[in-house]
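A.B. asks: how would this look folded up:
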Amino acid sequence: MVKRLIVVFIILLVGCTAQQDESNVKQLEQIIAKQQTTIDQLQEKNKQLQKENEQLKSEVNQMTSSSLLSVALDVVEALKNKDMNALASYVHSTAGVRFSPYGHVDVQNDLQFSASQLPSLWSSTQVYQWGVYDGSGDPIQFTFQDYFDRFVYDVDFANPHMIGNNVAVGTGNMINNIQQVYSNSSFIEFHFTGFDPQYNGMDWRSLRLVFEQENGQWKLVGIIHDEWTT
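C.D. replies: Down below sits the predicted model:
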């Protein structure tokens, strides 16, 4: 009799243990299901945050681009008015501004001036060598004012046919190395497709204004004149 009771007790005990295990398994399954739901929600939230982040980046890029264009328009207006004091206020404080007569920037020979030098340059009679002429190789020797009239604002760039934002619109035989020389910069190009129909566009002109960030502001580091070259 006692043996039977023991057997029955063991059977009951085993049954209870099995039920408990089954209950524990169900609880674990419920916990796992809840955790999976939480993970799914977090992943969905992460996707949404990534989407919002990309949208913010796009808005920042648009604002930055718009700000750059606005500064470039102010600079070209200063050039149009031959206002060297206004121009100087946009020049990078440490890099100064480099003047390049053609699309290929010559870092060895293209002249650079600081912001403080610009106002006095306009009235200076000193003749500088600004590079060499395309084709002949003869030295480009001008006062600042004469160089300005020939290789900076020789046409009305404030009212161009086209404006390129970090895009070189005018292209010729000379290699454009703006990205190599100004690797951390952005530029705005003011472009004329041509003037006299008989030249079929070979009389195009471009002025590229190159900027770098300084203390959160776009500052002028390069003025590149470009035209058709041999």
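A.B. asks: only C-alpha atoms for contact and neighbour calcs from this point on.
C.D. replies: Fine.
A.B. asks: what's the longest helix in the protein?
C.D. replies: The helix spanning the most residues in the chain, taking DSSP state H as the definition, is helix 2-80.
A.B. asks: what's it packed up against?
C.D. replies: On a contact count with 3 or more Cα pairs under 8 Å, 6 or more residues apart in numbering; DSSP states H and E, helix 2-80 meets helix 84-88, strand 186-192.
A.B. asks: Would you mind finding the most buried of those?
C.D. replies: Among these, judged by mean count of other Cα atoms under 10 Å, the one packed with the most neighbours on average is strand 186-192 (a mean of 25).
A.B. asks: elements contacting it?
C.D. replies: helix 2-80, strand 162-165, strand 205-214.
A.B. asks: so which of these comes closest to Gln108?
C.D. replies: Closest to Gln108 of these is strand 205-214 (Cα to Cα; 17.7 Å).
A.B. asks: before we go on, could you also do this sequence so I can check it against the first one:
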Amino acid sequence: MQKTADVFKDIENLNWEGIAAHVHEEKGLIFSFYANLGSYDSYEVKFTKLEVANLGEDTRSYIWGDGFDEKSFEYTPNDYVNSYLLKGYYSKEVLDYSVITYNEAAYVSGGIINTIHEHYPEAIYVDYFAPAPEGDDDKFHHWQALRFVYEEVEGEWYLIAIVRDVFNP
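C.D. replies: Alright, predicted model coming up:
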């Protein structure tokens, strides 16, 4: 849990070298736009540990995913973090990831299925969940989760994926 708190703080500060310190040496780090890891439409972007350390200076745009209207979300790494990991897809406000769970989703969507344990059976994950705003029934779908996925190597847990989950009918 503490490692994930450190990684999340590094994400907030765009401290890519700090994030890279936790990344698996051989597997690198996958960013998955949706929760269905390993599927054709999860839009996984993979970086080596060294590449992660240098993402702050990376001005290339990557396609991180697409929306319901098939619009591609093409951003630099810093812009992706600021636009889709720290902010909500619908509101564009900074999210309050106030619910944190260990190795299970805080909220199970009826849309895209969380496949972390199927894709990485030896992995564990920490789920940071930002609930939908209370009191507004029209925004029930404005929730988002970030799942930090780890695998163990010689007693140490290394980050292998950051998985974003959102409402998807």
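A.B. asks: So after superposing, what's the score?
C.D. replies: Once the chains are laid over each other, their TM-score by TM-score structural alignment, normalised by the length of the second structure reads 0.85; 160 aligned residues with a Cα RMSD of 1.9 Å.
A.B. asks: follow-up on the earlier one: and the longest helix of the first structure, how far from the chain's centre?
C.D. replies: Between the mean C-alpha point of helix 2-80 of the first structure and the mean C-alpha point of its chain there is a distance of 35 Å (Cα atoms, centre = their mean, to the nearest Å).
A.B. asks: Skipping its backbone neighbours, what lies nearest the equivalent of His142 of the second structure over in the first structure in space?
C.D. replies: Taking TM-score structural alignment, the alignment pairs His142 of the second structure with Asp203 from the first structure. With sequence-adjacent residues excluded and distances taken as Cα to Cα, 6 or more residues apart in numbering, Asp203 of the first structure is closest to Gly194, at 5.0 Å.
A.B. asks: could the helices and strands packed on helix 2-80 of the first structure go into a markdown table alongside distance to Val155 of the first structure?
C.D. replies: Listed next are those as a markdown table, based on distance: least, Cα to Cα, whole Å:
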| stretch | distance to Val155 of the first structure |
| --- | --- |
| helix 84-88 | 18 |
| strand 186-192 | 9 |
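A.B. asks: Any idea which of those gets closest to Ser23 of the first structure?
C.D. replies: Of all those, it is strand 186-192 that lies closest to Ser23 of the first structure, at 66.3 Å by Cα to Cα.
A.B. asks: how big is the offset of that closest one relative to the second structure?
C.D. replies: Its aligned residues in the second structure lie a mean 0.5 Å from strand 186-192 of the first structure after superposition (mean Cα distance after the TM-score superposition for the first structure).
A.B. asks: Now do that strand: which range of the second structure does it align onto?
C.D. replies: Following TM-score structural alignment, the partner segment of strand 186-192 of the first structure in the second structure covers residues 124-130.
A.B. asks: that older thread, for the match of His142 of the second structure, give me its contacts.
C.D. replies: The neighbourhood of Asp203 of the first structure, defined by Cα atoms under 8 Å, 6 or more residues apart in numbering, consists of 193-196, 227-228.
A.B. asks: now the helices and strands packed on strand 186-192 of the first structure in TSV, with distance to Gly222 of the first structure?
C.D. replies: What follows is these, written out as TSV (distance: least, Cα to Cα, whole Å):
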stretch	distance to Gly222 of the first structure
helix 2-80	12
strand 162-165	15
strand 205-214	5
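A.B. asks: quick revisit: and the residue nearest to Asp203 of the first structure, how many residues sit next to it?
C.D. replies: Burial measure for Gly194 of the first structure: 16 neighbouring residues, criterion other Cα atoms under 10 Å.
A.B. asks: and it, what element?
C.D. replies: Here Gly194 of the first structure is covered by no helix or strand, with elements defined by DSSP states H and E.
A.B. asks: Provide a list of residues in contact with it.
C.D. replies: Shown in contact with Gly194 of the first structure (Cα under 8 Å, 6+ apart): 200-205.
A.B. asks: Could you rerun that using 10 Å?
C.D. replies: 161, 200-205, 227 (Cα atoms under 10 Å, 6 or more residues apart in numbering).
A.B. asks: sorry, back to before: to the chain's geometric centre, what's the distance from the match of strand 186-192 of the first structure?
C.D. replies: Counting by Cα atoms, centre = their mean, stretch 124-130 of the second structure comes out at 9 Å from the chain centroid.
A.B. asks: And for stretch 164-173 of the first structure?
C.D. replies: On the basis of Cα atoms, centre = their mean, stretch 164-173 of the first structure is displaced by 15 Å from the centre of the chain it belongs to.
A.B. asks: Of the contacts of Gly194 of the first structure, which qualify as buried by neighbour count?
C.D. replies: Neighbour counting with 16 or more other Cα atoms under 10 Å marks 202-205, 227 as buried within the contacts of Gly194 of the first structure.
A.B. asks: Quick one: residues contacting the residue of the second structure most remote from its centre.
C.D. replies: For the second structure, the residue at maximal distance from the C-alpha centroid (Cα atoms, centre = their mean) is Gly135, at 26.6 Å. With contacts taken as Cα under 10 Å, 6+ apart, Gly135 of the second structure has no neighbouring residues.
A.B. asks: secondary structure class for it?
C.D. replies: When the structure is split into helix, strand and coil by DSSP: H, G, I helix; E, B strand; the rest coil, Gly135 of the second structure lands in coil.
A.B. asks: before we move on, back to that, right, so the helices and strands packed on strand 186-192 of the first structure: which one is the most enclosed?
C.D. replies: For these, where neighbours mean mean count of other Cα under 10 Å, the stretch averaging the most is strand 205-214, with a mean of 24.
A.B. asks: three-state assignment of the residue opposite Asp58 of the second structure in the first structure once aligned?
C.D. replies: Asp58 of the second structure is assigned Ser124 in the first structure as its aligned equivalent, the criterion being TM-score structural alignment. In terms of secondary structure, Ser124 of the first structure is coil; the call rests on three-state DSSP.
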